[in-house]
Structures are given as structure tokens and as C-alpha cells.
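**Q** got a predicted model here, sequence first, then my questions.
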Amino acid sequence: MQDQVEIALAELFARQLRMRGVPLVEHDETFSSPAELLPAQAGTVGWQAWQRPEPGDFDNVAHALEMPVHADISALFGHYYAGNIEACFKGLFLTLLQPWNEQDFERLQQNQIAHQLMMKKLKLAASWFLATCKDDQKLVTLNNATGEVQLERLGKGSIGVLAPNLATFLQQLEPC
């Protein structure tokens, strides 16, 4: 499934570019990314997904948590540096997270560890966050055991399955 996730993510970046043009983000000289293009206007910069020469993985996270990490997580977060993607999934508006640079990738890993520790403390099934929602009490997550993409209420666990797997979820996302 990992290759399918990488392909679906690349197709999502291409759809975003085709449908919305070059996305803009606030420019921060102290937090640059190889995904940055030329500045678009004062204080902003365009970006285009930049494929990492050596993909990152979550082996260190698996080791730290002493648990396996679903391979789709490395496929989603380890292959590109990019801006977050504003998207819609069947009426659900969300922000698909992406690491901006290596420092952001490491911070994402630390936040995933914290999420897992919270899930464990609450005795909830292991999941990895993928996207935030307009309702800040909800997250889009990947179930670590099944690979299903689910909608989760913070502190309560899964409240429904959105897609049977991450590749399918990415294929159905519409940039907005």
C-alpha cells in the first residue's frame, strides 16, 4: 500500500496545482523550506512539493513507543517537504498536514509520539493524526492496526471511518 500512498499524494499535489495554482504561505526567513518558490508578494512565498532525495521514516518513533508504526505514515510524511493542503473530503473541510522542512518533520514526529501517549493514557486505539478539521475537537487519523482513515474526536477516539485506506482517502480529497 505504501507505493499507492506515495502515488496518491503526488497526484494530490498535482491536482492542487492544476485547480488552485501555486499555493501561498507566509514567508519566514528563519524557517525556510526547499519547497519554497520565489516570493509572491510582500510577506508570502509560493511553494511546490519538493521530493526528498532520501525519504524520512518513523522507525525512531516506533522504537521510542515500542510499537509498530503503520507504513502509510512514513509514506505520507516522509517523501516530500510541502505546505499543508486545504482540502475537502465529502463535505468535511480539513487541513492535510505536511512537513515543511527537516525541523518540521522532527516536530511532527514528536507530536505524533505525544498523540500516542495521550491515546494510551485514555485507553484508546492507536492512531496517527493526518489532518486537522475546522472543528478543532476533531482530527482525521489513521488507525494503526487497520490502516483505515477515520474521523476522531479528541480524547474520545474514532467516531467513524472515512476511507478504507490512506491511498483511497488521498485520491478522494479535493483541494479547496
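**A** All right, it came through fine. Numbers count the residues shown, from 1 in each chain.

**Q** CA atoms for contacts and neighbours, from now on please.
**A** Fine.

**Q** dump the residue contacts of residue 78.
**A** The contact partners of residue 78, taken as Cα atoms under 8 Å, 6 or more residues apart in numbering, are 52, 55-57, 105.

**Q** use this one as the comparison:
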Amino acid sequence: MSDQVVSALSAFFERWLRYQSSRLLPLRVALDPDWVSPCLHGPVVDGQQCWRPTLRQAPGSMANLESALNTRFHPAVAAFYGHWFSQPLQASFKGLSLTLLQPWNEADYERLQENLLAHWLMQRRLKLPESHFLATTRRDDRVISLDNLSGAVQLEQLGVGCVAVLATDLATFLNRLEPLVAPVPGEVGD
């Protein structure tokens, strides 16, 4: 299952890059010397640098979180978050606009783990089934998440739980994602 998730995520990155390229949109971010990433490449122009999703040299692990929580995470979680560095990516799933989350660098991966931990603990406190967020939606109270037991991808209302199952597994969900245009740096909503 983990290999299928990594392959599906890699294929989505390729589709997303082709989509952006077909619109002649350069992928640039404002350069922050304190927040560098393996994703950055090419020269700095007007304080911005090109970027692209980049495969990590060594996969990240979720073992530290599993140990802290004395539980096992669904293997799709480590496959999804542990193999790439990237900016968040705009996408659509059957008309639902979303922003797929990925860590930008190793420090961001650690911060992401802290947020996953907080989400997990809040769900335990509310006696909701444990899940892992994967993407945000336009609604602040809804996220796309992975059910830890079944591995199903779901639309989750924060504080309430699953409101709809979107796909039976993460690889299927990723394979059905459609790329959307990346925001242009400096535009409203950026």
C-alpha cells in the first residue's frame, strides 16, 4: 500500500507540473534565507526562486509520533508525508477545491508532525475516530483526512468527524485528483 501511495503522489506531482507548465506559469516563491528547501533551484530573480516538488533523499518516519501516542499509524500517512518536499498544491477532487499539504523542508516536516499530534489528541479528547489531515478546503472547519483504521480518505468536519467518504484508500484519492492553477506570488489570497 505504501508503494502505491508514493507512486500515486509522484504521478499527481507530474500531472500538476504539466498543468502549470501548459499555462506557462513559472513556479516561483519569495526567497527566505531562513526557510530554504531542497525544492528550490535556479537563480534568484527579483527576490524569488523557482521551485518544484522534490523527492527526499531519505524518507521521513512517523515512528516518533507513534511511540509518543503508543499507537500505530496507517502506513499511508508516512508514505504521503515522508517521501517528498513541496509547497502546498492546489487541486480538485470531483469538484471539491482543496490544498494538498506537504512539508517544505525538514523543519516543516517536524512542525507538520506537531500539528498531526495536536489533531490526533483533539480527536481523542472529543472521542472521535482518529484521522490524519491531508489537505485543507475552502471552508475553515473542513479538512480532507485519512481514517487511521480503514485508510479511507474522508471529508472531515473539525470537531464533528467524517461527513463523507471520498475514496476507499489514499492511492485511489490521489489518482483522481485534478490539478488547479497555482496562486501567483503577491496576489490576494496568496
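**A** Structure's in. What do you need? Bear in mind the structure is a predicted one, so any value in this text is a computation, not a measurement.

**Q** on that earlier part again, Throw the contacts of residue 78 of the first structure into TSV and include neighbour count and distance to residue 176 of the first structure, thanks.
**A** TSV is the format used below for these (neighbours: other Cα atoms under 10 Å; distance: Cα to Cα, whole Å):
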residue	neighbour count	distance to residue 176 of the first structure
52	15	25
55	12	27
56	17	28
57	19	28
105	19	24
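
**Q** which one of those residues sits closest to residue 93 of the first structure?
**A** Each of those was scored against residue 93 of the first structure by Cα to Cα, and residue 105 proved nearest at 23.5 Å.

**Q** the closest one belongs to a helix?
**A** Yes. Checked against DSSP: H, G, I helix; E, B strand; the rest coil, residue 105 of the first structure lies within a helix.

**Q** that one maps to what in the second structure?
**A** Mapped onto the second structure by TM-score structural alignment, residue 105 of the first structure lines up with residue 109.

**Q** please tell me how far that match sits from residue 78 of the second structure.
**A** 11 Å (Cα to Cα, to the nearest Å).

**Q** please apply the same query to residue 111 of the second structure.
**A** 15 Å.

**Q** so which of those two has more stuff around it?
**A** More neighbours surround residue 78 than the other of residue 111 of the second structure and residue 78, with 18 against 13 (other Cα atoms under 10 Å).

**Q** report the contact partners of that one.
**A** Counting by Cα under 8 Å, 6+ apart, residue 78 of the second structure makes contact with 2, 60-62.

**Q** go with 6 Å
**A** By Cα atoms under 6 Å, 6 or more residues apart in numbering, the residues touching residue 78 of the second structure are residue 62.

**Q** so what does it match up with in the first structure?
**A** By TM-score structural alignment, residue 78 of the second structure lines up with residue 74.

**Q** look up how far residue 18 of the first structure lies from its match.
**A** Residue 74 of the first structure is 26 Å from residue 18 of the first structure, by Cα to Cα.

**Q** and for residue 88 of the first structure?
**A** Residue 88 of the first structure is 16 Å from residue 18 of the first structure, by Cα to Cα.

**Q** comparing the two, which residue is more hemmed in?
**A** residue 88 (17 against 11).
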